[in-house]
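Undergrad: model the structure of this input:
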Amino acid sequence: MLACRVILFLAWTLHGSISCINLSPCSLLHGASTNMDVHVLSSRVLRPGDPNSAPSKAPLTVFDRFASNIYIAVLFAFSPPTPPNDALIAGLSKTLLLFPTLAGRLDDSRRLRRPCLIVGGCGGGALVVEAAASSNLSDHLPLEVSPDFQLLHPSPASAVHVFQVQLNRFACGGLIIGATAHHRVADGQSMSIFFTAWAQTVRGAFVDRPPVYDQSWLKPRCPPHCEFNHWGLEFTPLNSSSVNQIDVDPSEITNMLIRYSADFIQKLRRKAEGKYTTFETLIGHLWRKITVARRLEDRVQTMVRVSVNGRTRLKPPVPNEFFGNLVLNAYPQATAKDLIDEGLPGAAMMIHEAIRRVDDRYIQSFIDFGELYGDEELVPVYDVDGNVLSPMLEVDSWLRFRFEDVDFGGGGALRAFLPTWVPFEGLVMVLPGFGEDGGIDVFVTLLEEHAKMLRQISHSLD
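TA: Next up, the predicted model:
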């Protein structure tokens, strides 16, 4: 899911510190200079609204509780000229009035019947950090995936705020915005609405897609009825006594950014007989290549957890502006041998059919599950994974979220948009490309030995 398993092992703190970064090449896209010094200058907490107002409690929905108990971190890089920090911060303060949950605080203490988000009052707020770099942004473009990306955004390790942002200002006036948001407050669709609204507010434009908080679409049936088994797929079974975790030292895990040109994507679609979407085709291709790179034995069952936005699948559909979490997974699976033998058309078909099964009926069953078991301590399957998913993959697409349309004004251009470094194996994220011909960028995390093989075969049409 933007449920992506972005588990961040961070130990540094921002307050009163000076941090230095050395970016080193770790991707398939080769950047320019690798020396970037970033100095943290200040931090503050924005608390929009009346601090004397009485706080309100909003219980987390079953979709919120399905989301991983982690922060998702993303980076936006803008070439100069860009608006000054004061304008960005003032715009953020105004935007948070429309998105109060991003300035709330999570309360999942056992004394509560159900975990909730506390909004309003004197607590909560959003953390804003200002930082400066002595170099020009152009010295570091295109950005290469690096563990040091973690220094471009506030650390989630000791976070007390559900939304944090760091404004990294370069000598040329360029800007990298590094932001982290707690996944149980919002999914990728929701955060795209927020970032677009923030940019519009800074430009002085009308916010054309304000958030929707109405949860009437998520009401359980009367009586609630689970037509599908959600234990084991979405949440760990209540009677589960053992957890199958695989952990390695994070240094053994590599992140890479693979670029697929628009022309190559068309070749893939022709090879898949043109029957499936670009996303289904590309993920089918990557699923097969990663299976080969991992050297999985023929009989090993491999599965892909594919994030599916439930907004348009419910009947009636939920507006895309619904703010919160409304994502479930599809689960295509096959033995390694069958996946390879059936070729790209077969892999794309398995993904297509699995996504199709996440329909209104399935989502309503999940809503009813939340009504029946909501008072239990629900633990999503993500929270019991180790940091190695193999032989599984977890896939998320950001292609339809319009992150690439975020424009704070000033005349500069968005030059890069990507997640931070992820010390977790088995993640695939599909991103809009920033090459001259468009195309698609794919962020992949694998063990280093498997990443070496994938680099060799990622563009093979076999």
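Undergrad: could you use CA atoms for every contact and neighbour count after this?
TA: Noted.
Undergrad: can you identify each of the strands in the stretch 251-400 of the chain by residue range?
TA: Under the criterion DSSP state E, counting those that start in this stretch, the stretch 251-400 of the chain carries strands at the ranges 253-260, 301-309, 327-330, 333-335, 393-397.
Undergrad: which one of those lies closest to Ile457?
TA: Proximity of those to Ile457 was assessed by CA to CA; the nearest stretch is strand 253-260, lying at 11.3 Å.
Undergrad: check what contacts the closest one and list those residues.
TA: Outside of strand 253-260, the residues within contact range by CA atoms under 8 Å, 6 or more residues apart in numbering are 26-29, 144-146, 421-425, 433, 439-448, 451, 458-459.
Undergrad: run the last query once more with 6 Å
TA: Where contact means CA atoms under 6 Å, 6 or more residues apart in numbering, the residues beyond strand 253-260 that reach it are 27-28, 439-448.
Undergrad: now, of the residues you listed, which are buried?
TA: Neighbour-count burial (16 or more other CA atoms under 10 Å) applied to the contacts of strand 253-260 gives 27, 439-447.
Undergrad: ok so, going back, and the strands of the stretch 251-400 of the chain: which comes nearest Phe78?
TA: When the strands of the stretch 251-400 of the chain are compared by CA to CA, strand 253-260 sits nearest Phe78, at 18.9 Å.
Undergrad: so how far is that closest one off the chain centroid?
TA: Relative to the centre of its chain, strand 253-260 is centred 16 Å away, using CA atoms, centre = their mean, to the nearest Å.
Undergrad: ok, stretch 34-50 next?
TA: A distance of 21 Å separates the C-alpha centroid of stretch 34-50 from that of its chain, computed with CA atoms, centre = their mean.
Undergrad: do stretch 300-312 as well
TA: Relative to the centre of its chain, stretch 300-312 is centred 14 Å away, using CA atoms, centre = their mean.
Undergrad: which positions in it come out as buried?
TA: Neighbour-count burial for stretch 300-312 flags 301-311 (criterion: 16+ other CA under 10 Å).
Undergrad: who touches stretch 200-215?
TA: By CA under 6 Å, 6+ apart, the residues outside stretch 200-215 that reach it are 91, 197, 321-323, 408-409.
Undergrad: structure for this one too, so we can compare:
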Amino acid sequence: MGTLYQSPPEPTIQDLKVAIQDSTLIYPSQLETQNKSNIFLSNIDQVLNFHVQTVHFFQANPDFPPEIAVARLKNALEKVMAVPYDFLAGRLKLNHQTGRLEIECNASGAGFVVATTEFSLDEIGDLVYPNPGFMQLIVQGLEKFDDQPLCVFQVTSFKCGGFALGMSTNHVLFDGLSFKIFLENLASQAFDDKPLAIIPCNDRHLLAARSPPQVTFPHPELLKLKLPIGEEDAPPVFDCKQDNLDFKIFSLNPNDISHLKEKAKIGGTKSTTKITGFNVVTAHVWRCKALSCVDENNRDRESMVLYAVDIRPRLKPPLPASYCGNAVLSAYTSAKCWELEDEPFSKVVDMVADGAARMSDEYARSAIDWGEVYKGFPNGEFLISSWWRLGFDEVVYPWGKPRYSCPVVYHRKDIILLFPDIGGASSNGVNVLVALPSKEMEKFQTLFHKYLT
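TA: As a prediction, this is how the structure comes out:
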């Protein structure tokens, strides 16, 4: 139960020998985006000024060779940037009067790169296994542009006729759910005569802080900043260098997840607890991670895990499901390490479920107002970042669905990544990417299998 994901038997090709053919900026198909007012960014958006990178692999389709797909994608981007996503062609600016970041809708363009590789899609190996070579499939270092586009696209064609679409997008633009909607709209505009799949809701004032701010809850999951918003870098990187970390992928198949759900019933979960796949996997991973660095001398240590909660349906009134922007806050739960070791699994699942249930309308508004007053980042022992059910590989393009869609993985001790297997949400299994110092990894692996029995 719960297998250690094995890398491909052959050595993974890490140098994909990518050659850039063209690098340019593309612009909205209409000029009406100019002279628009700046886009307000909520306090959730404000702290997410860093790029998120994803790669979407497509198999060869004789009706859509890469050069045709490139033309279709360029045209689709020009169309979506004309009206519904005009801010994609904008630039991030600091409003010195308010001290807040804004998006200036100035039609300065998005980056678009066309590249080739000497390999076929099948030759680059297992797409699920995080290959450092995939970094070559996205634009690295935006300094090649005079100013920094908020999004850059790279289409890399393989010699088999397949291709990879690499996207680097500033997190202020989208959370995972709104990025999925963007992909659906982009795909729709790559067809000849399709309307937008979903009209995005671009009113980010819906998540503005109250005036005056009302911080009605303590927020131990948030850490105050000393620097004004707009002057800080991306969220603090854990002080453990990647070279000092081992990384492994642990695969949970549907039977493993069902087993965890049954295990959660032993000892009795609370009647209000939802025994979901996410809750049991999060509880299992939290337990293993917290105890991987525990001995008899520090069992009283407090462990706090953070995990994202979509607040769209939790607000009153609810946000539109198509809200475009970041509408996700960090839920948290914490416990002494001895509790995680000694209490039944059902209690750990209760704690995870309670952490999510805490995210009511008032709690979310309090967290947003806290950002207005203190300006800070989420803060915990580690974050579980779930790409498990976002469904990027369910999006239908003219040339078909992606064979696989994934984040470009970087290894950090303070982030544990949940991502799907090939087949996406329909596979119902999940892969857990963990990066830890070697001794902690050995213990994590032992605990991961122990608590699955």
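Undergrad: can you give me the helices in the stretch 301-450 of structure 1?
TA: Read by DSSP state H, counting those that start in this stretch, the stretch 301-450 of structure 1 holds these helices, from start to end of the chain: 336-341, 343-356, 360-373, 448-457.
Undergrad: may I see the buried residues of the second one?
TA: By neighbour count on 16+ other CA under 10 Å, the buried set for helix 343-356 of structure 1 is 343-352, 354-355.
Undergrad: can you tell me which of the contacts of stretch 200-215 of structure 1 are buried?
TA: By neighbour count, with 16+ other CA under 10 Å, these hold 91, 197, 321-323, 408 as buried.
Undergrad: list just the nearest of the residues you listed to Arg400 of structure 1.
TA: Looking across these and measuring by CA to CA, the closest to Arg400 of structure 1 is Glu321, at 13.0 Å.
Undergrad: nearest residue to the aligned residue in structure 2 for the closest one other than its sequence neighbours?
TA: Residue-level alignment of Glu321 of structure 1 against structure 2, with TM-score structural alignment as criterion, gives Ser322. Among residues not flanking Ser322 of structure 2 along the chain, Pro200 sits closest, at 5.0 Å (CA to CA, 6 or more residues apart in numbering).
Undergrad: what lines up with that neighbour in structure 1?
TA: Taking TM-score structural alignment as the alignment basis, one finds that Pro200 of structure 2 is matched in structure 1 by Pro211.
Undergrad: for its match, grab the count of nearby residues.
TA: As a burial measure, Pro211 of structure 1 scores 19 neighbours (other CA atoms under 10 Å).
Undergrad: where's it relative to Gln189 of structure 1, distance?
TA: When CA to CA, to the nearest Å is applied, the distance between Pro211 of structure 1 and Gln189 of structure 1 equals 11 Å.
Undergrad: hang on, the earlier thing: what's the spacing between the match of Pro200 of structure 2 and Trp198 of structure 1?
TA: 12 Å.
Undergrad: burial count for the aligned partner of Gly188 of structure 1 in structure 2?
TA: The criterion is TM-score structural alignment: under it, Gly188 of structure 1 has Gly176 as its aligned partner in structure 2. Neighbours of Gly176 of structure 2 under the rule other CA under 10 Å: 20.
Undergrad: now do His459 of structure 1
TA: Around His459 of structure 1 there are 16 other residues, counting by other CA under 10 Å.
Undergrad: give the equivalent position in structure 2 for Ala199 of structure 1.
TA: With TM-score structural alignment as the criterion, the equivalent of Ala199 of structure 1 in structure 2 is Ala187.
Undergrad: touching, its match and Tyr397? I think so.
TA: Yes. Between Ala187 of structure 2 and Tyr397 a contact is recorded at 4.8 Å, counting by CA atoms under 6 Å.
Undergrad: of all the strands of the stretch 251-400 of structure 1, which lies closest to Glu404 of structure 1?
TA: strand 393-397 (13.3 Å).
Undergrad: between that closest one and strand 301-309, how many degrees?
TA: With axes from the mean of the first three to the mean of the last three CA atoms, to 10 degrees as the criterion, the two stretches strand 393-397 of structure 1 and strand 301-309 enclose an angle of 20 degrees.
Undergrad: returning to what we had before: with distance to Lys315 of structure 1 as extra columns, can I get the contacts of stretch 200-215 of structure 1 in CSV?
TA: Putting the contacts of stretch 200-215 of structure 1 into CSV (distance: CA to CA, whole Å) gives the following:
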residue, distance to Lys315 of structure 1
Gly91, 36
Ala197, 27
Glu321, 16
Phe322, 15
Phe323, 18
Phe408, 35
Gly409, 38
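Undergrad: check these and tell me the two furthest apart.
TA: Maximum pairwise distance among the contacts of stretch 200-215 of structure 1 (CA to CA): 25.7 Å, between Phe322 and Gly409.
Undergrad: secondary structure element holding Leu92 of structure 1?
TA: Using DSSP states H and E, Leu92 of structure 1 falls within helix 85-98.
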